[in-house]
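# predicted structure and sequence below. I'll ask about it afterward.
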Amino acid sequence: MITTVDHVQLAAPPGSEDRLRSFYVDALGMTETPKPPALAARGGCWFQAGTVQLHLGVEEDFRPSRKAHPGLRVTGIAEYAGRLESHGVPIVWDDDLPDHDRFYARDPVGNRLEFLEPRV
């Protein structure tokens, strides 16, 4: 029986770790978590906010996810969108999901991320 999602992995090109750290830590407010030594040798970064974990793994023939994406639930979505914009991250609002406010953004290597908040 599946009980929860442990993490979501996204791909990134070699050498992009500093740009990823700047985005996921500074813009999104996540914390970088250390990778086990055997995995750290492969490159990439791991990030966490509460119980949400995103792993960015290095892929030699990298292509960003244009459609596939993690959906990240946030609180105070308008303020959160403003936070991203203040870090120079373009956002695109979308009102197609009933009873939710949501927007999309891309990380610095082009991966698509969805941010959403249920309307109360």
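Arrived safely. The structure displayed is predicted, hence computed values, not measured ones.
# every contact and neighbour count from this point should use C-alpha atoms.
OK.
# show me the helices in this protein, by range?
Applying DSSP state H to the chain gives helices spanning 17-21, 37-40, 77-86.
# next, the buried residues of the first one.
So the one you mean is helix 17-21. 17, 20-21 (16 or more other Cα atoms under 10 Å).
# next up, a structure to set beside the first:
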Amino acid sequence: MSNENLPEFAFGGLHHVQLAIPPGAEDLCRQFWGDVMGMTELEKPPVLAARGGCWFRGGGLEVHLGVEQDFGPARKAHPGILVRDLRALAERLEECDHEVTWDDDFPGHDRFYAFDKLGNRLEFLEPKSAS
């Protein structure tokens, strides 16, 4: 493959992931993303705050939760979130009554799936230690 047609731009990582929530579900999001996951709620810009929803940040990750009138939880589509100390996160989720489903089918990583309080699927993964 030739380098002559490479674009001038470069990707720098994700700024945030967005998940849909139903109208009025902000408090459930605060319970999950704030209380359970330990993320900090961000103040949304006023023009965006008027639309509802909420934003959270923790460990370099931002999760934006946006109101969708005809909400249906994402049961297949999901963010894949890298975690340091995956087992500790799994224990935290289980302590807070969130089921964790381990899956060893992703080469080089430990991972599990869980769902937020609204039924959105989430994948958490950590590279396996080099032994």
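Sure, I can see it. In this text, all values refer to a predicted model and were calculated from it rather than measured experimentally.
# returning to that earlier point: okay, the buried residues of helix 17-21 of the first structure in JSON lines with distance to S86 of the first structure next?
Listed next are the buried residues of helix 17-21 of the first structure as JSON lines, based on distance: Cα to Cα, whole Å:
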{"residue": "E17", "distance to S86 of the first structure": "21"}
{"residue": "L20", "distance to S86 of the first structure": "17"}
{"residue": "R21", "distance to S86 of the first structure": "16"}
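# need the helices of the first structure in CSV with distance to A105 of the first structure, can you?
Shown next, in CSV, are these (distance: least, Cα to Cα, whole Å):
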stretch, distance to A105 of the first structure
helix 17-21, 14
helix 37-40, 27
helix 77-86, 9
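# of all the ones you listed, which lies closest to F103 of the first structure?
Set against F103 of the first structure and scored by Cα to Cα, the helices of the first structure come closest in helix 77-86, at 7.9 Å.
# against the second structure, where does that closest one fall?
Using TM-score structural alignment, the residues of the second structure aligned to helix 77-86 of the first structure are 86-95.
# specify which member of the buried residues of helix 17-21 of the first structure is nearest to G44 of the first structure.
Nearest to G44 of the first structure among those is E17, at 5.9 Å by Cα to Cα.
# counterpart of the closest one over in the second structure?
Correspondence of E17 of the first structure to the second structure, assessed by TM-score structural alignment: E26.
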